[in-house]
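**Student:** pasting a predicted model and its sequence here:
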Amino acid sequence: MRHSDWEKRFVAVTERHLNTPCVWGKSDCLLTVADAVEAITGTDPAADIRGKYRSMTGAYKLIKARGFSDVASVLAGQFEEIAPALAQRGDIGVYEKTAGYFCEYGFAVKGDDGLRFIPRTMAERAFKVA
């Protein structure tokens, strides 16, 4: 269920990550998406993995140790998959093995130096955040 003031909280996540560089285990693509989900629902889906890895290799080792094959399967394990064309603001997805979220600027993905916004039609998979 969406938090009563989710929109305000969601915008704050985008503003916070706009110029925050990617730091594995602190501010990478999955944790940025988890921040967006927490803003919307009030629950952090990544609370148990924050700070438990410090590199891309470490992140993928953790993903595999938890029984997932990639970032998309992590999201699919927690959220209902929907057609990307049906994704709404606040839903999450994947573009080229990178987790992101749908927002007013398109599809937000974490880059080396902060958020990048690509056309929402470029998202390859999408998942509903209720």
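**Tutor:** Thanks, I have it.

**Student:** rest of the way, CA atoms for contacts and neighbours
**Tutor:** Will do.

**Student:** leaving out chain neighbours, which residue sits closest to the residue most central in space within the chain?
**Tutor:** Here the mean C-alpha position of the chain is nearest to the C-alpha of Val33 (CA atoms, centre = their mean), at a distance of 2.0 Å. Ranked by CA to CA, 6 or more residues apart in numbering and with sequence neighbours excluded, the top spatial neighbour of Val33 is Gly100, at 5.8 Å.

**Student:** residues touching Gly100, list them.
**Tutor:** Cys29, Leu30, Thr32, Val33, Ile92, Gly93, Val94, Phe107, Ala108, Val109, Lys110 (CA atoms under 8 Å, 6 or more residues apart in numbering).

**Student:** and here is the other one:
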Amino acid sequence: MNRFRIVEATLARELAQPYAYGTADCFMLGCAFIDALTGWPFADKYRGAYRTLAGAQRALRRRGHKSLVSFFAAELGQEPKGGAEARLGDLVILRLVDGAEHVGICLGARFVTKTERGRSDHALADVIAAFHLG
């Protein structure tokens, strides 16, 4: 299956799941893409590690990170890139209007994340870091 089909299928599958912290949120969306595009069993490593937003923040700090950027840089073994370098299916960190960091996916000219209200599309200006997958 080519990259476009993998991205399309993974995004559809993840967005179809009702939002739930630790199993079907923006972080797990990113984990699903890591699994799909690299073949690593990444999602299983973190699934269920938290159940609330506060729990997610505690889990991040427990692992020695203050931000999603430093977490993914360490886990993926790469320096973060600028949003303009993101390719289809790459993982991005978005800073949204609420000031919080969200994990998203590059869809070319736009970036998508999963929120409690469902799919949320964003522009390049919201991307604070990108990580190549696959």
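**Tutor:** On my side now, so go ahead. Please read these numbers as outputs of a predicted model, since none were measured by experiment.

**Student:** drop the TM-score for these two in here.
**Tutor:** Here the superposed chains carry a TM-score of 0.85, computed using TM-score structural alignment, normalised by the length of structure 1; 127 aligned residues with a CA RMSD of 1.9 Å.

**Student:** which non-adjacent residue is nearest the aligned residue in structure 1 for Ser67 of structure 2?
**Tutor:** Residue pairing (TM-score structural alignment): Ser67 of structure 2 is matched to Asp70 of structure 1. Closest residue in space to Asp70 of structure 1, ignoring its immediate chain neighbours: Ile63 at 6.8 Å, by CA to CA, 6+ apart.

**Student:** how much space between Gly118 of structure 2 and Leu60 of structure 2?
**Tutor:** 23 Å (CA to CA, to the nearest Å).

**Student:** neighbour count winner among the two?
**Tutor:** With neighbours defined as other CA atoms under 10 Å, Gly118 of structure 2 and Leu60 compare such that Leu60 has more, 18 against 14.

**Student:** report the secondary structure state of the more buried one.
**Tutor:** Assigned by DSSP: H, G, I helix; E, B strand; the rest coil, the conformation of Leu60 of structure 2 is helix.

**Student:** would you mind listing the buried residues in stretch 39-55 of structure 2?
**Tutor:** When neighbours are counted by 16 or more other CA atoms under 10 Å, the buried residues of stretch 39-55 of structure 2 are found to be Phe42, Ala43, Arg47, Ala49, Tyr50.

**Student:** and the residue nearest to Asp70 of structure 1, what does it touch?
**Tutor:** Contact criterion CA under 8 Å, 6+ apart gives Ser69, Asp70, Val71, Val74 as the residues in contact with Ile63 of structure 1.
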